[in-house]
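1. here is my input, please return the structure:
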Amino acid sequence: MNRPLLVAALLAASTTAIHVFVGTPEIAAPLLRSAIAPEVKLVLYACWHVVSCVLALSAGALFFAAHPARTVALRPLVTFVSWIWLASALVFVLVALLQSGPKLPMLLALPQWSVLGLTGALALWAARRAVPDTDRA
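-> Predicted structure coming up:
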């Protein structure tokens, strides 16, 4: 197994579980009970679960690519998934900083950037260190 990629996959799967089972009741449920327009609520709720799908599918892709026989062939997929996670981390950092100014508490209040960034960076590193086995040729 490509151990760094396996760790990234485990982080991605854990993030997915936390998003779905902790985040949905904590973030999405209050949103659904809010007084905003029903159309807006449903669009935001759909976006919440689009993120759930992206997290779950990317975790699955990282698990699949962690097998040593597939890592090199799936390097472009792992690189793509990595950049999605890194871009998502950047979104959280920018939202925290642009909406509250350079205040550390808001970065701590939105800690998602840390696990998104760590997972993306670890998967990207794992993809870049995977080299073709030229001894078999």
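2. alpha carbons only for contacts and neighbour counts from here, please
-> OK.
3. which residues in the protein form helices?
-> For the chain, the helices defined by DSSP state H cover 3-18, 29-33, 38-65, 68-71, 75-100, 104-109, 112-129.
4. how about a markdown table for those, with mean neighbour count added?
-> Rendered in a markdown table, the data for those read as follows (neighbours: other C-alpha atoms under 10 Å):
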| stretch | mean neighbour count |
| --- | --- |
| helix 3-18 | 20 |
| helix 29-33 | 13 |
| helix 38-65 | 17 |
| helix 68-71 | 16 |
| helix 75-100 | 18 |
| helix 104-109 | 13 |
| helix 112-129 | 21 |
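5. and stretch 23-33, how far apart are its ends?
-> Taking C-alpha to C-alpha, to the nearest Å as the measure, stretch 23-33 stretches 15 Å from start to finish.
6. mind listing residues that contact it?
-> Outside stretch 23-33, the residues within contact range by C-alpha atoms under 8 Å, 6 or more residues apart in numbering are 41, 42, 45, 48.
7. this one as well, want them side by side:
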Amino acid sequence: MNGWLLAAGITAFGVSAVHIVAGHRDVVRPLLACGIADEPKGVLHAVWHMVTVDLVLSAAALVYLALADGTPGTGLVAWFVAAHFFAYAAAFLSVSLSVDWPKPLLRLPQWLLLLPVALLTAAGAA
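-> The predicted structure is shown next:
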């Protein structure tokens, strides 16, 4: 068993739970209540659900990879998942740093949740 990938998977399940609970409260509800047109609102709502599915499936894949350590292709898939979480963290960091808000890195703190999964996965893939 690969302890790094197991830690990454458990952390990713935690990130998924935070996304589902806090994201629904802080993002989805205000989005659905806002005055933008129905079509973009529907697309954004669907994208939020797509990210939910992506986070949960990635977490499950990491746990599977942890248990299947040594199976051919495990390292390649782990690197893909690590790159995936690094890209998510980079997207939030880029958006956070591009706005003129006080304390921008804490205003959109999702990168703080995504980066540990990326780092743990990379450690397990190495």
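8. quick one: TM-score?
-> Once superposed, chain against chain, the TM-score is 0.93 (TM-score structural alignment, normalised by the length of the second structure); 124 aligned residues with a C-alpha RMSD of 1.2 Å.
9. quick one: the residue nearest to residue 79 of the first structure when sequence neighbours are not counted from residue 76 of the first structure, how far?
-> For residue 79 of the first structure, the nearest residue in space outside its immediate sequence neighbours is residue 124; the separation is 5.6 Å by C-alpha to C-alpha, 6 or more residues apart in numbering. Computed with C-alpha to C-alpha, the distance linking residue 124 of the first structure and residue 76 of the first structure is 10 Å.
10. for residue 19 of the first structure, same thing?
-> The spacing between residue 19 of the first structure and residue 76 of the first structure, counted by C-alpha to C-alpha, is 26 Å.
11. next: residue 23 of the first structure.
-> Taking C-alpha to C-alpha as the measure, residue 23 of the first structure and residue 76 of the first structure are separated by 30 Å.
12. got it, and residue 2 of the first structure?
-> Using C-alpha to C-alpha, residue 2 of the first structure is found at 15 Å from residue 76 of the first structure.
13. ok, residue 15 of the first structure next?
-> Using C-alpha to C-alpha, one obtains 22 Å as the distance from residue 15 of the first structure to residue 76 of the first structure.
14. for residue 13 of the first structure, same thing?
-> As it turns out, when the distance is counted by C-alpha to C-alpha, residue 13 of the first structure lies 20 Å from residue 76 of the first structure.
15. what span of the first structure is stretch 30-42 of the second structure aligned with?
-> Following TM-score structural alignment, the aligned partner range for stretch 30-42 of the second structure in the first structure is 30-42.
16. what about that stretch, start to end distance?
-> Using C-alpha to C-alpha, the span of stretch 30-42 of the first structure from its first residue to its last is 12 Å.
17. excluding chain neighbours, what is closest to residue 6 of the first structure?
-> Computed as C-alpha to C-alpha, 6+ apart, the closest residue to residue 6 of the first structure that is not its neighbour in sequence is residue 66, at 5.5 Å.
18. isn't the one you found right up against residue 7?
-> No. Using C-alpha atoms under 8 Å, residue 66 of the first structure and residue 7 do not qualify as a contacting pair, with a distance of 9.1 Å.
19. show me what contacts the residue lying closest to residue 83 of the second structure once chain neighbours are set aside?
-> The spatial neighbour of residue 83 of the second structure that comes closest, neighbours along the chain excluded (C-alpha to C-alpha, 6+ apart), is residue 118 at 6.9 Å. Residues in contact with residue 118 of the second structure, defined by C-alpha under 8 Å, 6+ apart, are 8, 81, 82, 83, 84, 85, 86.
20. check residue 37 of the second structure too.
-> If a contact means C-alpha under 8 Å, 6+ apart, then residue 37 of the second structure has no contacts.
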